[in-house]
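Trainee: Here is a sequence with its predicted model. Questions after.
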Amino acid sequence: MSKIAVLTGGSRGLGREMVISLAKEGYDIIFSYHTNLEKANEVIQEVIALGRSAKAFSFNAKEFHDIKIFIDKVTAYLKEVNGSPNFDFLINNAGTGIHNLIANTKEAEFDEMLNIHLKSVYFLTQAALPFLNNSGRIINISSGLTRFSFPGMSSYAIMKSGVETFTKYLAKELGNRKITANVVAPGAIATDFAGGTNRDNQEKRTIIESLTALGRVGEVEDLGGVVAFLCSEKAGWINGQRIEVSGGMIV
């Protein structure tokens, strides 16, 4: 039986690329989408074209009650098609960004980042643990912004720093089950994240290029293979680590 990856936020951007990269490695995929079912179905068809199976369920990372609903849907589906609710890989990727200076950040904006990027990751992982196979993998997506800083991204970066600490504790507490936990931290990537400025704003792109050793803005294709590698047998001895994928940004 093929190994199974469960990934949040897989219908676009980095998540979509992760789904496709995992499918290319021979894994079946279950992923979440927020509201755009059409985009989710497009990704499913891409996975099927690669000879793997895929299923998508809606999930709103801002809403605590959605965590149990999502995990219940995933495990019921797996029980139906495979006879077991278990899976092998959990990739916590779903997220969005808010750009605002500390002096102007509202409590509601801070709470939104907390709920999406830290609370949902913590408790979705907790809910998934009974169904994650021994020797499985947890991969949490963080950000280069936990190592370097740019004005306006404080509330987002604070939550990602929490995710990185959480990952170390996962690695420690799940070692007896041979489950590894690692962080992948993208640098500046050309997606629609936070308004798509890394993709569309040439002035910002020029600044990023000047700060990056490899001299360009990252693309989604730079990330998917790293996540797939961490799910492979070759990465079995990597545990509790933060892997930054930024082309050498601000080194």
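Mentor: Perfect, thanks for sending it. Numbers count the residues shown, from 1 in each chain.
Trainee: from here on, contacts and neighbour counts on C-alpha atoms
Mentor: Will do.
Trainee: Strands along the stretch 101-250 of the chain, start to end?
Mentor: Assigned by DSSP state E, counting those that start in this stretch, the stretch 101-250 of the chain shows strands spanning 132-141, 180-186, 242-245.
Trainee: looking at those strands, which is closest to V43?
Mentor: Closest of these to V43 is strand 132-141, at 19.7 Å (criterion: C-alpha to C-alpha).
Trainee: List the buried residues of the closest one.
Mentor: L132, N133, N134, G136, R137, I138, I139, N140, I141 (16 or more other C-alpha atoms under 10 Å).
Trainee: got it, and stretch 241-251?
Mentor: For stretch 241-251, by 16+ other C-alpha under 10 Å, it's Q241, R242, I243, E244, V245, S246, G247, M249.
Trainee: from the middle of its chain, how far away would that stretch be?
Mentor: Its chain's C-alpha centre and that of stretch 241-251 lie 16 Å apart, by C-alpha atoms, centre = their mean, to the nearest Å.
Trainee: Ok, stretch 179-196 next?
Mentor: Its chain's C-alpha centre and that of stretch 179-196 lie 7 Å apart, by C-alpha atoms, centre = their mean.
Trainee: try this one side by side with the last:
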Amino acid sequence: MSSRKIALVTGGSRGLGKNMAIAIAKKNIDVVITYHTNKSAAEEVVTEIEKNGVTATALPFDAENINALDQFKNEFLNTLQKKFNTDKFDFLINNAGIGINAPIAETTEEQFDTLMNIHFKGVYFLTQKLLPSLSNGGGIVNISSGLARFSGPGYSAYAAMKGAIETFTRYLAKELGERKIKANTVAPGAIETDFGGGAVRDIKQYNDYVSSATALGRAGLPDDIGGVVAFLCTQDAGWINAQRIEVSGGMNI
């Protein structure tokens, strides 16, 4: 049995999650990633992760489908046994997400429910279901957004869910303290990925606006985020708990 720790990164097949998973692997931590539909992309990430000399695997996961959480939990625990010869894991990275941009006046109940299920309800109950399998002394990293601190028109529902996640994270830290499990939030600023249709990456006017609003003078890149999440999975971060760590280059300060 490997003595390495194990991290679960939801939404780890692309974007920020992919970067987080690779960065965590570079800390000599085994990694399980989830993907929604693109199995081949996930397998490419697994191959890249394993170049770091750790073990990795990918599981399908529909973050929106609350009714399927028990099925995913069972598949994950089965994978821990078969692939890693253990029934415990050490770090839960709740990263899976989507972006929906709609003004308050035009946001539909369906859009609201989709965002709530993926970004808050799903995170809450996946975490709850996996807590018995999370090792004492481990850690939880929930992904929020700079939009929970400052406002970007069209993101009211998305940002509200992220605000809920930040509160939830503090409660996790409080209630899990006796098990020495740490819980923190990482809040990226605007990042050049395919998130939200790739607007920050692909629309020059939007990228220019983000750059002008950021103290360090550019939009964020995936490489700016993964290392921070990986750091929170190390003993160097052992005394960081219940914190919101914004990684935005100083956006809207």
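Mentor: Arrived safely. Since the structure is predicted, the reported quantities are computational estimates derived from the model, not experimental observations.
Trainee: For the equivalent of I91 of structure 1 over in structure 2, pull up the helix or strand it's in.
Mentor: Taking TM-score structural alignment for the superposition, I91 of structure 1 sits opposite I93 in structure 2. If you go by DSSP states H and E, I93 of structure 2 is part of strand 89-94.
Trainee: can you list the residues that contact that strand?
Mentor: 5-10, 80, 123, 127, 133-143, 233 (C-alpha atoms under 8 Å, 6 or more residues apart in numbering).
Trainee: can you give me the offset of that strand from its chain's centre?
Mentor: On C-alpha atoms, centre = their mean, the centre of strand 89-94 of structure 2 falls 10 Å from that of its chain.
Trainee: Please apply the same query to stretch 88-106 of structure 2.
Mentor: The mean C-alpha position of stretch 88-106 of structure 2 is separated from the chain mean by 7 Å, C-alpha atoms, centre = their mean.
Trainee: Check stretch 225-244 of structure 1 too.
Mentor: For stretch 225-244 of structure 1, the distance to the chain centre is 13 Å (C-alpha atoms, centre = their mean).
Trainee: Endpoint to endpoint, it covers what distance?
Mentor: 13 Å (C-alpha to C-alpha, to the nearest Å).
Trainee: okay, it sits on what stretch of structure 2?
Mentor: Following TM-score structural alignment, the partner segment of stretch 225-244 of structure 1 in structure 2 covers residues 227-246.
Trainee: returning to what we had before: just send the strands of the stretch 101-250 of structure 1 back as TSV, with distance to T167 of structure 1 too.
Mentor: Output for the strands of the stretch 101-250 of structure 1, formatted as TSV (distance: least, C-alpha to C-alpha, whole Å):
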stretch	distance to T167 of structure 1
strand 132-141	7
strand 180-186	6
strand 242-245	9
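Trainee: which one of the ones you listed lies closest to K68 of structure 1?
Mentor: Checking the strands of the stretch 101-250 of structure 1 against K68 of structure 1 by C-alpha to C-alpha gives strand 132-141 as the closest, at 14.9 Å.
Trainee: who touches that closest one?
Mentor: In contact with strand 132-141 of structure 1 (C-alpha under 8 Å, 6+ apart) are residues 86-93, 163-164, 167, 177-186, 227, 230-231.
Trainee: That strand vs strand 87-92, what angle?
Mentor: Following axes from the mean of the first three to the mean of the last three C-alpha atoms, to 10 degrees, one obtains 20 degrees for the angle between strand 132-141 of structure 1 and strand 87-92.
Trainee: once the structures are aligned, where does strand 132-141 of structure 1 end up in structure 2?
Mentor: With TM-score structural alignment as the criterion, strand 132-141 of structure 1 aligns to 134-143.
Trainee: Aligned counterpart of E203 of structure 1 in structure 2, please.
Mentor: In structure 2, E203 of structure 1 lands on Q205 (TM-score structural alignment).
Trainee: mean deviation of the match of strand 132-141 of structure 1 from structure 1?
Mentor: Superposing on structure 1 and averaging over aligned pairs (mean C-alpha distance after the TM-score superposition for structure 1), stretch 134-143 of structure 2 comes out at 0.2 Å.
Trainee: ok now that stretch, how far from the chain's centre?
Mentor: Distance, centroid of stretch 134-143 of structure 2 to centroid of chain: 12 Å (C-alpha atoms, centre = their mean).
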